[in-house]
Every structure is written in C-alpha cells, then in structure tokens.
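Student: sequence first, then the predicted structure:
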Amino acid sequence: MELEFTKMHGLGNDFVVLDAIRQAVTLDRDTVRFLADRRFGVGCDQVLLAAPATEPGMDFRYRIYNADGDEVEQCGNGVRCLARFLLDQGLTGKRQLRIQTLAGPTEVFVEDDGRITVDMGPPRLEPADIPFRAAQRATGYALQVQDRSLTIDAISMGNPHAVLQVDDVDTAPVAELGPLIEGHPDFPARANAGFVQVLGRDHVRLRVYERGAGETLACGTGACAAVVAGRIRGLLDEHVRVDLPGGRLAVHWAGEGSPVWMTGPATTVFRGRVRVSRNDDARAQVR
C-alpha cells in the first residue's frame, strides 16, 4: 500500500495527516505504529485521518491514532492541523467547519491571521463521564502513585486528563510520574497527565505526558484541561495564555456549562509518499 501524506505540527505536536477522501486508506495498529516511528517511518505523535462525514450536518470526519496504534477521541492541536490541511488541499473553501470526532462534533474557525480557533465543547467533570473512579465529583482527588499521594483534578475534554499543580514545570517529574498517572487503575481508559505551573491569573506554563505518545511539545486538550482545573480552583480568569514547550495557545472558558475555546497555529512541514507492505519492508519517500 502506498499512501500520500502531509507532515504537520501544532506547536511541535506533530502529525502524519492522511487524506481518506481522495485515496483508499486502510489503517491497522502496525501501520499506525510504522508511520509514527521516527527512525523507520515518517515520525509523529499522532496519525490523523481526514474522511467523509458519516453524520448529517458534519463537513468531515476526523480520526486520531496515537503513536502506539490506539484510536483516541480528540486532539486539539490535531483538529487545527486538520482544518488547515482541508483548506490547503482544496477539499473545502469554508473557514468555519463542523468536524465529526469520536468525542462528538467539533466546530473550527480559521481566523484572518491564519490561526485557528476550536470550540472544544464543555468539559466533562462528572467522574463517570471522564472516566475516573471516584465516589462523587470533587475539586481535587487523591491519587496514590507508588509511594506518593498526589492531588489531581480529573477532567475530560473529549479525552481523559489528570491535571497536577506544580511549583515549576522545568523540574516537574514528568518522565517519572507521567506514565504512572497515564496507566493508573483509577483511569480505566488511561489518561493524559498535565503538569501545570500558574504564573498569574491569565498565564500558566504546562507540560503534558500524552496517553499513548509520551511527553509532547504541546497538547491542545491538555491546555484546555489545565485552564478548566485552574478556573475551578479559583486560580485563573476567563482568558489564559498557556505556554507549552512548543509555543503558546490562547484558551478561554467562561465557566461551567460553557464550551472551552482554544486558538493557536497549524503548520505544514512537507508532503510525501510512503509505502507500507505486509512483509514489513516499508520506506518513506519525501518530496
């Protein structure tokens, strides 16, 4: 199987984007893992699939596969890149799109300055909706990780997040605690682990260990979850600058019952063709 692909990134959170509208695409776990491999494949945090919508009122369908091959519900940086891809490829002329995802419909707006704003929908805060094992909703949950007792906020932005407040993201034990939080039994669908440092009521720094991908340079849903957690705790105002290792996102949340809005860039790096064969003899050709 030979596939045309586009390599893109949102603040360094990078993607292999596949057009399943004009070409036949068959993805299984091994193919996704090959495409995501930074030594033998193309290399990315996630593989994104642009496909025809299957629900009324939707413009396109969007599927997301983490580097480990698992399909996931939502990716904020990815949906911005998808919108840029659809426009640049001439698949739409619209600057306002309704995208079908496993997490539900997502509305995307292309701004005049080229940045892209996404309506990420209201956060889900009830434990059963995240999903997170807890007797009842609370502000702050105790999470036992090996010999440590952590206090986290559990939030779903279409995918599950554990948000941990830290004094300094530079020294936060992301590599140590990230995988332990990701696979914690209290998160039956695993979780993205966010480590957030509050600098002011309109400014935070954030690092995220993403479910199925490891630490990434940026995480859009993680940025939204961090702002929601800070707002619930009374630490943040409605408009917040979120600085990630790869750059800055703008996040706005008016409060419970309201959608979270996220604005940031989407960048095309290159296009190419990749050949994937059943005998694992695979190679990438870049143009």
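Tutor: Looks like it came in fine. Treat the numbers as computed from the prediction; the structure is a model and nothing was measured. Residues are numbered from 1 along each chain as shown.
Student: only C-alpha atoms for contact and neighbour calcs from this point on.
Tutor: Fine.
Student: leaving out chain neighbours, which residue sits closest to the residue nearest the centre of the chain?
Tutor: The chain has Cys75 as the residue nearest its centroid, 2.8 Å off, counting by Cα atoms, centre = their mean. Closest residue to Cys75 in three dimensions, ignoring its sequence neighbours and counting by Cα to Cα, 6 or more residues apart in numbering: Thr221, at 6.2 Å.
Student: next, the one to line up against it:
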Amino acid sequence: MRVDFIKMHGLGNDFVVLDARLRPLPGAITPRVAAALADRNTGIGCDQLIVLEPPPPERPDADFTMRIYNQDGGEVEACGNATRAVGLLAGGAARIATAGGLLQTRADENGIAVDMGVPRFEWDAIPLAYAMDTLALPVGWDGLEHPAAVNVGNPHVVFFVADCAAVPLAKLGPEIEHDQLFPARINVNVATVVDRSTIRLRVWERGVGETRACGTGACATAVAAMRRGLVDRAVTVRLAGGDLAIDWAEDGRVTMTGPATESFRGTFDWSAFS
C-alpha cells in the first residue's frame, strides 16, 4: 500500500510528515519503522518523522495530535520547528496536542508563531536523576560547566560559552546526552550571548545529533539566558539554519516565531518499511 508524505523543514531542521487524521496508516509506527523512514540513505530521510492523528478524547480542545519520532526511532515530547511546519500545513492557526502538552500556532508576518507554554525548572520536571539547582547545575564535561536545565516540552541543558563554534559538540553532545544524570536523556545546547537581544546557538538533539536548527533548544536557551539576566525578555536566536525570535512574556508563556517551508510531496510503499 502506498502512503502519502510531505517533506518540510524549519530553518533546515527537516521532517517527513504523515497525515493520518482522516485516513489511518496501514500499520503502527514502531521505532524500527520510524528509523527506517528517517534514514537518509535507504529511506526518505529527515531529522524527525511527524505523524498527525485525530485528537484524543481527553483533549477536546485540540484540533489534532502531533506525534514526533527522532532519527533513531525514539518518540519524543515536542519539537518547535515541526510545530511551525504543522501550523503552516493547518493554514496558520491550530491547537496541537503533543506528549509535551497543548501547543498553539498562528500566522505571523515572519512565518508561524508558536505558543510554547510555560517552561519548567523543577529538577524532577527536567528530569534529573537527583535534586539540584537547575539555574546552574554543579556538573561539567571537558570544559563545559554549570549548565542551566529547562523543560520546554522536552528536556534541555544550556551551556553559555565564549565561542559556541569552538565547542567539539560531536564529541561532547552524545556523552552529555547519555549521562546518567539525565534518565530521559537530554538535548544539549551551547550558546554565546552576543548582546542583550542576540544569542548564537548550536544544538545537539537527543536521538538525532547536531541539527541546523532546534526550536525548543532556542526557547530553552533564551529562557535560561533571561533567568541569568544575560539578555532581555525578547531575543533573536541565531542558528546555522537561520534566526528564531523568542519572547518570554510576563505571564510566563514563551512564544517562538520563525519560518517554515514545504519542500515537496510524494508517496512510499509501506511494506518496504514495515
């Protein structure tokens, strides 16, 4: 059976979107199926596989559900760039149920704006293996020290460094991601504050590797910098793929704004991946 897909990206962070809202998929998305579809050599190729489904009974306020699978096949809670892409598919305005909570999108002159909700800072909400101050964890890895920890639908640690481009993220990213301190693994951000309104950022995404952009990483990094008093409450986060605007309002909610793009559409043979 052939299945339709949509290839999209947000600042180069790319997705394969399967729309199962009206027509269910022929079978279940298992970690093996997700990883096979995401493989850039033998599959369609993407950083994340996105599956859209009807909203669950417990979320009558949602228009639909978004499930997110990383390149290694693991299902994760949230993805800011994918949310913007799905918001674009929905025509701008949408209420999207995710494992990380309800996300809302709207059209904006600079692309799609996403209400990412209220960030969490409690040690057990990250989660960490044991209690510690999440504003500056008393830990370090080969020169990367005292990160902030934030959960913005999924878990992040943020290191502020003099030059994020100089950090050997390919080496340290997987080491930190799989450290026993992080029972659900962790996304790793290395950031350089340029001025009160600008941050440069690189992100190692758990289950994916370094990506050209990460929406939740941009939100987590901006919020961590704001908590430390390094920047103002509205900043531009510059990633390899482009810029995201992050605003942390006085009511505690974080809004992320940036572009999303549909690349192409196609079909694949389900039996080749199941």
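Tutor: Ah, there it is. Source: prediction; values computed, not measured.
Student: what's the neighbour count on the aligned residue in the second structure for the residue nearest to Cys75 of the first structure?
Tutor: Using TM-score structural alignment as the criterion, Thr221 of the first structure maps onto Thr216 of the second structure. A count of neighbours around Thr216 of the second structure, defined by other Cα atoms under 10 Å, yields 26.
Student: sec struct for Thr216 of the second structure, please.
Tutor: For Thr216 of the second structure, the secondary structure call by DSSP: H, G, I helix; E, B strand; the rest coil comes out as helix.
Student: spatially nearest residue to Gln180 of the second structure, not counting backbone neighbours?
Tutor: Closest to Gln180 of the second structure by Cα to Cα, 6+ apart is Ala129, at 7.2 Å.
Student: roughly how far apart are the counterpart of the one you found in the first structure and Ala103 of the first structure?
Tutor: Matched by TM-score structural alignment, Ala129 of the second structure corresponds to Arg133 in the first structure. Using Cα to Cα, to the nearest Å, Arg133 of the first structure is found at 20 Å from Ala103 of the first structure.
Student: same thing with Gln46 of the first structure?
Tutor: Separation of Gln46 of the first structure from Ala103 of the first structure (Cα to Cα): 16 Å.
Student: so for those two, which residue has more residues nearby?
Tutor: Neighbour totals were compared for Gln46 of the first structure and Ala103, and Gln46 leads with 29 against 16 (other Cα under 10 Å).
Student: can you tell me what that one aligns to in the second structure?
Tutor: Counting by TM-score structural alignment, which is the criterion used here, Gln46 of the first structure corresponds to Gln48 in the second structure.
Student: what's near enough to touch its match?
Tutor: For Gln48 of the second structure, the contacting residues are 14-16, 38, 68-71, taking Cα atoms under 8 Å, 6 or more residues apart in numbering as the criterion.
Student: and which of the residues you listed is nearest to Ala162 of the second structure?
Tutor: Among the contacts of Gln48 of the second structure, Asp14 lies closest to Ala162 of the second structure (Cα to Cα), at 28.7 Å.
Student: list the contacts of that closest one.
Tutor: Under the contact definition (Cα under 8 Å, 6+ apart), the residues listed for Asp14 of the second structure are 7-8, 46-48.
Student: which of these tops the neighbour count?
Tutor: For the contacts of Asp14 of the second structure, neighbours were counted by other Cα under 10 Å; the highest total belongs to Gln48, with 30 neighbours.
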